[in-house]
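Peer 1: starting from these lines, generate the structure:
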Amino acid sequence: MTSAGEGPRTLAVDCGGTGLKATVLSADGTPLHKRARLRTPYPCPPEVLVDAVTSLADATGEAFDRVSVGFPGMVRLGVVHATPHYVTEAGPFTPPRADLVAAWSGYDIQAALEDALGRPTRVLNDAEIAGLAVIESKGFEVVLTLGTGLGCALFDDGVLLPKVELSQAPFRKGQTYDQQLGHHARRRLGNRRWSRRVVKAVDGLRPVLNWDRLYVGGGGAKHIKLELGDDVTTVGNENGLLGGIRLWNDRVSRGRRIEEI
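Peer 2: As a prediction, this is how the structure comes out:
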């Protein structure tokens, strides 16, 4: 495992609606190998996702001491309260199944993964982990991730604030942010038309959230063709993994250390 003089190695896993990624990071956050990838399996009850993450861990071929997992949905204290994709029959934006909704609601994904992987494990919303990699801990910082849908994370002077599931809020034409800004919409519209929607979303959220700095990341960020404003920074998609290191730092969130999340 960890050699003398080295810090802990972290298995960082990014669970997405269409794909799963994993890498092992050194103590300073350096990836130790090329990312391992799998398509997200559907239908995806909890045990299927746990098996997929275990397979990813094996595919890295690297030893690790602890695990950080980004999960798409609302997670509190390692327990799933809602997830938009894994409850569907065949993947994002397909009909949900009642049995999958019931299976995921209240599921302790953190405990299940810790048991399967045999290492201390922490699970947080995927956008929040991406945010941990990029924030400067100065003022009110907001992170939006553009991928299968829209992820959102809020930080006040580096303190992670309670999760807001912005993705499910109505945005335009009777559809949610997920439906209007996710990769399905981008592929249908083309990058430029889709970029106009992103600008509209940012401009609409600016007076609501009044951030000091907005970070826009995720796999869709590289496809944005228009300027978003001087208060916006575009960041790389790799942060969904790299934030896994800072998840283990001695930070405070709403009066609790990050490790208590």
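
Peer 1: CA atoms for contacts and neighbours, from now on please.
Peer 2: Will do.

Peer 1: for the top helix by length along the chain, buried residues please.
Peer 2: For the chain, the helix with the greatest residue count under DSSP state H is helix 191-209. The neighbour-count check on helix 191-209 (16 or more other C-alpha atoms under 10 Å) flags 191, 194-199, 201-202 as buried.

Peer 1: surely Glu62 is in contact with Ser26?
Peer 2: No: using C-alpha atoms under 8 Å, Glu62 makes no contact with Ser26, being 10.7 Å away.

Peer 1: so for these two, which sits in the more crowded spot?
Peer 2: Neighbours were counted for Glu62 and for Ser26 using other C-alpha atoms under 10 Å; Ser26 has more, 18 against 15.

Peer 1: sorry, back to before: any chance of CSV for the buried residues of helix 191-209, columns distance to Pro41?
Peer 2: CSV is the format used below for these (distance: C-alpha to C-alpha, whole Å):
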residue, distance to Pro41
Asn191, 27
Trp194, 27
Ser195, 29
Arg196, 32
Arg197, 29
Val198, 29
Val199, 32
Ala201, 30
Val202, 32
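
Peer 1: pick out the most distant pair among those residues.
Peer 2: Farthest-apart pair in those is Asn191 and Val202; separation 16.1 Å (C-alpha to C-alpha).

Peer 1: quick one more, to check against the first:
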Amino acid sequence: MNVLDTAPDARVGIDVGGTWIKGALVNLETGAPAGEVLHLPTPAGGTVEAVADTLERLVGELGAPGTAAGVAIPSIVQQGVAWSAANMDHSWVGLDVQAHLGARLGLPVSVVNDADAAGIAEARYGAGKGRGGVVLVLTLGTGIGSALIVDGTLVPNFELGHLEVAGYKAESVASAVVREREGLGWDEYAERLQQYLSHVEFLFSPDLIIVGGGISACSNEYLPRLSLRTPVVPAVLQNAAGVVGAALQSAASRVGPLSLAV
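Peer 2: Purely as a prediction, here's the structure:
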């Protein structure tokens, strides 16, 4: 049974980033935010309590009291506990974030890795909708986030941005921020992305690769320059994917294991 068959129609989704914390009430039938996606600045330093204060404010502004919330964070997440902290304070590491935020917000809270949130949103509502097999979602931004979905089931914390390619960590040479910082033209950037994606394709043989992150808006500049056996398509949900995926994860966590089958 699809988990969404027994889930409420809407959940709060929150995406905690290094610069902005975004949130919305998400319609789980359509995968669309039910209203505006609100943005609040991420507190400097990204400490647990400062972020929790911002989440309280955000939930209040969304006007959805009592609604369960999903929170996507830039961390490896196992059973609600954070085991890394990208662009956040080290105090997150080892914390039961799910329990802590649940207590602070007074709501049922489900916590998920931010790339996993974007991945499950694209698989359920976006470019991967209706696709079986192995779907790989990559977000090109400050680093490279990744999510792997196999026949509708998420493989959590799939950190492919840390793969080594030609002696370098992949996200240190092929992220969107690196392209901007080094002033790379699209040909040169596509060459780096080609090398990375060819390596990923060889290791995992995906049936579909979805490229997201802010750079997906410019996909016509670099995707036509790639040559892979696997189809590579731009993400559909773009910057709302983390918010939508967090809400979806919240619904799934209340009724059973996450399945993305339509």
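
Peer 1: and the TM-score between these chains?
Peer 2: Aligned and superposed, the two chains score 0.80 in TM-score terms (TM-score structural alignment, normalised by the length of the first structure); 235 aligned residues with a C-alpha RMSD of 2.5 Å.

Peer 1: picking up where we left off before, what helices and strands are in contact with the longest helix of the first structure?
Peer 2: Other helices and strands packing on helix 191-209 of the first structure, by 3 or more C-alpha pairs under 8 Å, 6 or more residues apart in numbering; DSSP states H and E, are helix 177-181.

Peer 1: mean per-residue distance, the helix it packs on versus the second structure.
Peer 2: Its matched residues in the second structure lie on average 2.7 Å from helix 177-181 of the first structure after superposition (mean C-alpha distance after the TM-score superposition for the first structure).

Peer 1: where in the second structure does that helix fall?
Peer 2: Aligning helix 177-181 of the first structure against the second structure (TM-score structural alignment) gives residues 170-174.

Peer 1: what's the longest helix of the first structure in contact with?
Peer 2: For helix 191-209 of the first structure, the surrounding residues in contact (C-alpha atoms under 8 Å, 6 or more residues apart in numbering) are 171, 180-181, 185-186, 223-228.

Peer 1: just the buried ones among those, please.
Peer 2: 171, 180-181, 185-186, 224, 228.

Peer 1: wait, which of these is closest to Leu144 of the first structure?
Peer 2: Leu181 (11.0 Å).

Peer 1: that older thread, in helices only, show me the contacts of helix 191-209 of the first structure.
Peer 2: Counting by DSSP H, the part of the contacts of helix 191-209 of the first structure found in helices is 180-181, 185-186.

Peer 1: can you pull the contacts of the residue most central in space within the first structure?
Peer 2: Compute the mean C-alpha point of the first structure, and by C-alpha atoms, centre = their mean the closest residue is Asp126, 1.4 Å away. Taking C-alpha under 8 Å, 6+ apart, we find Asp126 of the first structure in contact with 14-15, 69-73, 151, 240.

Peer 1: now Leu58 of the second structure
Peer 2: 23, 38, 40.

Peer 1: again, only this time at 6 Å
Peer 2: If you count contacts by C-alpha atoms under 6 Å, 6 or more residues apart in numbering, Leu58 of the second structure has none.

Peer 1: need the three-state assignment for it.
Peer 2: helix (DSSP: H, G, I helix; E, B strand; the rest coil).

Peer 1: determine which residue in the first structure is aligned with it, please.
Peer 2: The alignment partner of Leu58 of the second structure in the first structure, by TM-score structural alignment, is Leu56.

Peer 1: that match and Glu47 of the first structure: what is the separation?
Peer 2: Separation of Leu56 of the first structure from Glu47 of the first structure (C-alpha to C-alpha, to the nearest Å) stands at 14 Å.

Peer 1: and the corresponding residue of the second structure for Glu141 of the first structure, how many neighbours does it have?
Peer 2: By TM-score structural alignment, Glu141 of the first structure lines up with Val135 in the second structure. Neighbours of Val135 of the second structure under the rule other C-alpha under 10 Å: 27.
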